[in-house]
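A.B. asks: Could you work out the structure for the sequence below:
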Amino acid sequence: MDAIVATFQPLWQSKNGFRLKNLGNHIVLFIFDSKTDVENILANEPWSYDNNLMVLQRYEADSKVENLSFNLTHFWVQVHRIPVRFMNKRVAEGLCETAGQVCHLQNAPTEDGGSFMRVRVLVDISQPLCRGRVIAFDDSREQWVTFKYERLPNLCYWCGCLTHSDKDCDLWIESEGTLPESEKRYGSWIKASPFNGKSKSVLSVLGFYASKATKQTGEHSQRPTLHAPVADKSN
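C.D. replies: Below is the predicted model of the structure:
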């Protein structure tokens, strides 16, 4: 429990702090006084502890812990290899419906990352991660579109599940440790590089004359207003 506090106290930066209660079976109850802290923490999923995924679930006072389902987590999914002319919000979100439930949130909009599209998705971690999908064109051509997941913790490279490691996978155990590396369906390529939102990947530039007109308008608005002096005649 002390290690959990040491991990998340500097990450969450909770204004009023929080309390922990060990409920057993790898379940820890976090108690916050601030609703804002809770919303911020959930909005910034996924979180991991010791490089293993930590699944969060809201808990109401009258709920039973055993009824909670810890199988859904939000991820930012980067969609790579979309043809440039199809790189838009509608296409990216349509593709990501294969990976999970696309989230249409004001504070987490789909973004253009330059060479990829970035979509917020609620992923069912009881299933293997979706690696991507095939898209078809009108001329019968096909192309593979790749999914990469941001802040992805440890996962099984044999089957793509986040619920166990390579050595605990049924495929590995059934083979008695003889599966060759070439049988792995996943690799480090599924982990996306950190996204730098401050770096501008897409810019819109005004036309030459529109830009010049805007600049001139700005110059006129900044010029000081001149007033003719007024003589004050006192009796």
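A.B. asks: only C-alpha atoms for contact and neighbour calcs from this point on.
C.D. replies: OK.
A.B. asks: spatially speaking, which residue is in the middle of this protein?
C.D. replies: Trp76 (2.3 Å; C-alpha atoms, centre = their mean).
A.B. asks: tell me what the helix or strand that contains that one is packed against?
C.D. replies: Taking DSSP states H and E as the definition, one finds Trp76 inside strand 72-80. Under the contact definition 3 or more C-alpha pairs under 8 Å, 6 or more residues apart in numbering; DSSP states H and E, strand 72-80 sits against helix 89-96, strand 116-124, strand 142-149.
A.B. asks: quick one: Ala210 and Val202, what's the gap?
C.D. replies: Using C-alpha to C-alpha, to the nearest Å, Ala210 is found at 20 Å from Val202.
A.B. asks: what comes up buried for whichever strand or helix holds Trp172?
C.D. replies: If you go by DSSP H and E, Trp172 is part of helix 170-174. Using 16 or more other C-alpha atoms under 10 Å as the test for burial, helix 170-174 gives 171-172.
A.B. asks: Show me what secondary structure element comes after it.
C.D. replies: Next along the chain after helix 170-174, taking DSSP H and E as the criterion, comes helix 208-222.
A.B. asks: One more, please, to line up against the first structure:
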Amino acid sequence: MEDELEKLWAGFSLTDREKQEVVMPTLDIHESMKKGRLCLLAQVTANKVVNREAFKSTMSKVWKPEGWIRFKEIGENQVLLEFQKEQDKGIVIAGRPWSFDRMLACLEEFDGCTPLKEIPFAFEVFWVQVHDLSLACMTKDVGVQIGERIGTMLDVEVDGSGVGWGQFLDIKVVVDITKTLIRGKFISFQQRQLWHPLKYECLPMLCFHCGIIKHAKRSCQKDDQATRLSEGSQPQYGAWLRTNLSKNVGSFSRTYGGVPDQPPQDNWQRWRSGEEILKVSGRDITNSQQHSNERESSKFQANDVGLGKIANSEGSIFQKREEIVVDKVEPKKEAPYLEEIMDNLGKISKSE
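C.D. replies: Down below sits the predicted model:
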């Protein structure tokens, strides 16, 4: 139908009034573009018209947003999703891919400058598992190289050291759903070339004849009587491309026993072991553990001039100036000595 309309429009001769151009100022669409930041475009890749109300009800329950979601139909199996809160939109994007009735719900960012019919809905994010890898190859660098040959590379599931040991290496990529899915890759390592199968997490329905998720037309060009698989032949695509393992078992580990990592030997560790370091005019003054009793009954006061650091007897660090003078203050006497009282009483009695 669309091809027929394009041919019909191509044969029209425009009048002078129809040729007049309407120039749209940027300010007139500013509010619309601002509102579009909280929107997504979605298309269900089905060969038939899906139940619109069922799609709205199901997806709103699956996403569980804190705010409301407004669904606006923009085409056949296409909707515009408007979110009340930006965090709800972020959760939907982070959880891709999404499926409805086993069919992919392909998402696109809001694009206010492109006509709806030109939005391709041709790309979707998938976590792809690379199986049968050696442990030495389960690294971020290897994952990036493989991911770049599958689609647009996004992420590799590894630990802090860049290693992703486990049953498989998990790679996040953007896949072109209008092309045949890649079933595996040959990887050469130490003069050995091995085949490593790929499995797709949350993979929706796809065509087992051509391996494509979304056809350019409603029906598959290879799905006819002449190209159907004959009896006894091996299918080229199937449900084995889909995996139920959404988490890499090997990526979760726990360490038992041993001594936890210690901080480096520095002034802080020396203080924790019973020593106190004070920086005075570029020199270290160390009060060792043998003076701990003396520190209990006395405190250090610092008069500062310039910019520098000083630690008090409790180990706190204060921002001070360059030169620091450290004076030891004797503890205050809480009461006069008994001897002085007796002397004063004696002097008074003699004078009387």
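A.B. asks: Just give the TM-score of the two.
C.D. replies: The TM-score (TM-score structural alignment, normalised by the length of the first structure) is 0.78; 221 aligned residues with a C-alpha RMSD of 3.5 Å.
A.B. asks: hang on, the earlier thing: by how much does the helix holding Trp172 of the first structure deviate from the second structure on average?
C.D. replies: In the superposition with the second structure, the average deviation recorded for helix 170-174 of the first structure is 2.6 Å (mean C-alpha distance after the TM-score superposition for the first structure).
A.B. asks: Not counting its own residues, what contacts that helix?
C.D. replies: 158-159, 166-167, 178-179 (C-alpha atoms under 8 Å, 6 or more residues apart in numbering).
A.B. asks: And stretch 200-207 of the first structure, by the same measure?
C.D. replies: Outside stretch 200-207 of the first structure, the residues that reach it (C-alpha under 8 Å, 6+ apart) are 112-114.
A.B. asks: out of the residues you listed, which one sits closest to Trp189 of the first structure?
C.D. replies: Gly113 (17.4 Å; C-alpha to C-alpha).
A.B. asks: quick one: contacts for that closest one?
C.D. replies: Per C-alpha under 8 Å, 6+ apart, neighbours of Gly113 of the first structure: 201-202.
A.B. asks: ditto for Pro10 of the first structure
C.D. replies: No contacts exist for Pro10 of the first structure under C-alpha under 8 Å, 6+ apart.
A.B. asks: Now do the SS call for it.
C.D. replies: helix (DSSP: H, G, I helix; E, B strand; the rest coil).
A.B. asks: and it, what pairs with it in the second structure?
C.D. replies: Pro10 of the first structure maps onto Lys61 in the second structure, with residues paired by TM-score structural alignment.
A.B. asks: same deal with Ser201 of the first structure?
C.D. replies: Per TM-score structural alignment, the equivalent position to Ser201 of the first structure in the second structure is Ser251.
A.B. asks: Would you mind measuring from that match to Val259 of the second structure?
C.D. replies: Taken as C-alpha to C-alpha, the span from Ser251 of the second structure to Val259 of the second structure is 22 Å.
A.B. asks: go on, Asp111 of the second structure?
C.D. replies: Distance from Asp111 of the second structure to Val259 of the second structure, by C-alpha to C-alpha: 55 Å.
A.B. asks: List the buried residues of stretch 249-266 of the second structure.
C.D. replies: Buried, per 16+ other C-alpha under 10 Å, within stretch 249-266 of the second structure: Ser251.
A.B. asks: er, stretch 71-90 of the first structure actually
C.D. replies: So stretch 71-90 of the first structure, judged by 16+ other C-alpha under 10 Å, has buried residues 72-80, 82, 87.
A.B. asks: go on, stretch 319-339 of the second structure?
C.D. replies: 320, 323-324.
A.B. asks: Repeat that for stretch 184-204 of the second structure.
C.D. replies: Those buried within stretch 184-204 of the second structure under the rule 16+ other C-alpha under 10 Å are 184-185, 196-204.
A.B. asks: and of the residues you listed, the nearest to Lys85 of the second structure?
C.D. replies: Cys202 (26.0 Å).
A.B. asks: Matching the closest one against the first structure, which residue comes up?
C.D. replies: Cys202 of the second structure maps onto Arg151 in the first structure, by TM-score structural alignment.
A.B. asks: Can you name the residues that contact Val175 of the second structure?
C.D. replies: So Val175 of the second structure contacts 123-126, 150-152 (C-alpha under 8 Å, 6+ apart).
A.B. asks: tell me the contacts of Cys130 of the first structure?
C.D. replies: Cys130 of the first structure makes contact with 98-99, 147 under the criterion C-alpha under 8 Å, 6+ apart.
A.B. asks: What residue in the second structure is paired with it?
C.D. replies: By TM-score structural alignment, Cys130 of the first structure lines up with Ile182.
A.B. asks: what ranges do the strands span in the stretch 201-350 of the second structure?
C.D. replies: Per DSSP state E, counting those that start in this stretch, the stretch 201-350 of the second structure carries strands over the ranges 242-243, 276-280, 283-287, 299-311, 317-329.
A.B. asks: Where does the third one end up in the first structure?
C.D. replies: On the first structure, no counterpart of strand 283-287 of the second structure exists by TM-score structural alignment.
A.B. asks: got it, and the last one?
C.D. replies: Mapped onto the first structure using TM-score structural alignment, strand 317-329 of the second structure spans no residues at all.
A.B. asks: contacts for that strand?
C.D. replies: By C-alpha under 8 Å, 6+ apart, strand 317-329 of the second structure touches 280-281, 298-311.
A.B. asks: And for the fourth one?
C.D. replies: With C-alpha under 8 Å, 6+ apart as the test, strand 299-311 of the second structure has contacts from 277-279, 312-313, 317-329.
A.B. asks: So for stretch 18-35 of the first structure, what gets flagged as buried?
C.D. replies: Under the neighbour-count criterion of 16+ other C-alpha under 10 Å, stretch 18-35 of the first structure has 18, 29, 32 buried.
A.B. asks: Is it possible to get CSV of those residues that adds distance to Val38 of the first structure?
C.D. replies: Listed next are the buried residues of stretch 18-35 of the first structure as CSV, based on distance: C-alpha to C-alpha, whole Å:
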residue, distance to Val38 of the first structure
Phe18, 10
Leu29, 13
Phe32, 7
